[in-house]
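**Student:** mind folding the following:
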Amino acid sequence: MTWQLAPEAFGTVVATRLRRDYYDEVASRYWKRPATSEEIDQGLANDGVELLTPPTGQFVVGRFGGEAVACGGLLMLDPERAELTRIYLRPAFRGKKGASLLLELLESEARLLGASRTVLNTRLDLVEARSLYVRHGYHEIPAYCTGLYVEICYGKDLGRSD
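**Tutor:** Below is the predicted model of the structure:
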């Protein structure tokens, strides 16, 4: 089985299902209980996903063996910086190199939109994600934004090969 990753409209049935799964996992981990369908709906409402389309961003979906199991987005913060967001792989497909491929594609898409740097924010409890970012050359940076769930920020110069 192989990975296929490509830009896809955020509103497709597949992309929406992946975005719901993403919110379900991050909210459930944060609250230490299963998120309700209503809470997931609230998380998706007015979340700015409409900006994840050129020229302001991009949304991508990853398929493994034809099954949609991963997604991620990027948002242009300014002409030089793109923020990575909504990075998600279904748990059963982690450890199969999909996250690395997803990051590579998002970085490539960021370059196509003119970015020379990517940034992201996450929570401290999302240790798997933090480990992934560090393995791919992301370094802790000062906070570039604020928010309830912004606990640590990372950045990467897209000109670097690490």
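**Student:** hey, let's count contacts and neighbours off CA atoms from now on
**Tutor:** Noted.
**Student:** now for residue 26: which residues touch it?
**Tutor:** Residues near residue 26 by C-alpha atoms under 8 Å, 6 or more residues apart in numbering: none.
**Student:** one more to line up against the first:
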Amino acid sequence: MTSWHLAPEPFDTADATGLRRDYYDEVASRYWKRPATSAEIDEGLTGDGAELLTPPTGQFVVGRLDGRAAACGGLVMLDPGRAELTRVYLRPAFRGKKGAGLLLELLEAEARRLGASRMVLNTRLDLIEARSLYVRHGYREIPAYCTGPYVEICYGKDLDRLGRAG
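**Tutor:** Next comes the predicted model:
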């Protein structure tokens, strides 16, 4: 029987860094429609704001399946009541094994712990799997709350204090 273990972890541990690199590689490669180079991944991670993924400004979570680093995600507090979901990623070999839902649940709990009553996120239209995941877990399309070259659609979800979707 396989089991997931998800917990907050510094964004710069070896496993967290590897997951962040894989995340950037996948989203950049899909955007550019070609494999990202190691140098491009390094450049994309330089100054990416990952230092905000620590309390009280945010949190980073790593998920392991049977001890192997498999998933990650983060949140950044945008203001006292609102957190932004970011860097949600499951390595392809671990998809379809219920980890994504567990990851979102823990990130939402961490957001509530930091004082958020609402979670928002932005993504690209071509990231269909991610968009489907968010909708399945109660996120609904909202007006844009930020701008940027990769902000094509935004989602939001109210978080109640008991951990249920609002």
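**Student:** TM-score of the superposed pair?
**Tutor:** TM-score of the superposed chains, computed with TM-score structural alignment, normalised by the length of structure 1, equals 0.99; 162 aligned residues with a C-alpha RMSD of 0.8 Å.
**Student:** how big's the offset between the longest helix anywhere in structure 2 and structure 1?
**Tutor:** For structure 2, the helix that runs over the most residues, judged by DSSP state H, is helix 14-32. In the superposition against structure 1, helix 14-32 of structure 2 averages 0.3 Å from its aligned positions (mean C-alpha distance after the TM-score superposition for structure 1).
**Student:** with adjacent residues omitted, what lies nearest to the residue most central in space within structure 1?
**Tutor:** Nearest to the geometric centre of structure 1 sits residue 87, at 2.3 Å (C-alpha atoms, centre = their mean). Among residues not flanking residue 87 of structure 1 along the chain, residue 72 sits closest, at 4.2 Å (C-alpha to C-alpha, 6 or more residues apart in numbering).
**Student:** got the contact list for the helix or strand encompassing the one you found?
**Tutor:** Per DSSP states H and E, residue 72 of structure 1 falls inside strand 67-76. Applying C-alpha under 8 Å, 6+ apart, the contact partners of strand 67-76 of structure 1 are 14-15, 18-19, 51-52, 56-63, 82-90, 93, 98, 102, 106, 110, 113, 115.
**Student:** and those residues, which of them are buried?
**Tutor:** Neighbour-count burial (16 or more other C-alpha atoms under 10 Å) is assigned, among those, to 14-15, 18-19, 51-52, 56-63, 82-89, 98, 102, 106, 110, 113, 115.
**Student:** which of these fall in strands?
**Tutor:** Mapping those onto strands (DSSP state E) picks out 57-63, 82-89.
**Student:** farthest-apart pair in those, please.
**Tutor:** 63 and 82 (23.4 Å; C-alpha to C-alpha).
**Student:** got the angle for the longest helix of structure 2 vs strand 82-90?
**Tutor:** If you take axes from the mean of the first three to the mean of the last three C-alpha atoms, to 10 degrees, helix 14-32 of structure 2 sits at 90 degrees to strand 82-90.
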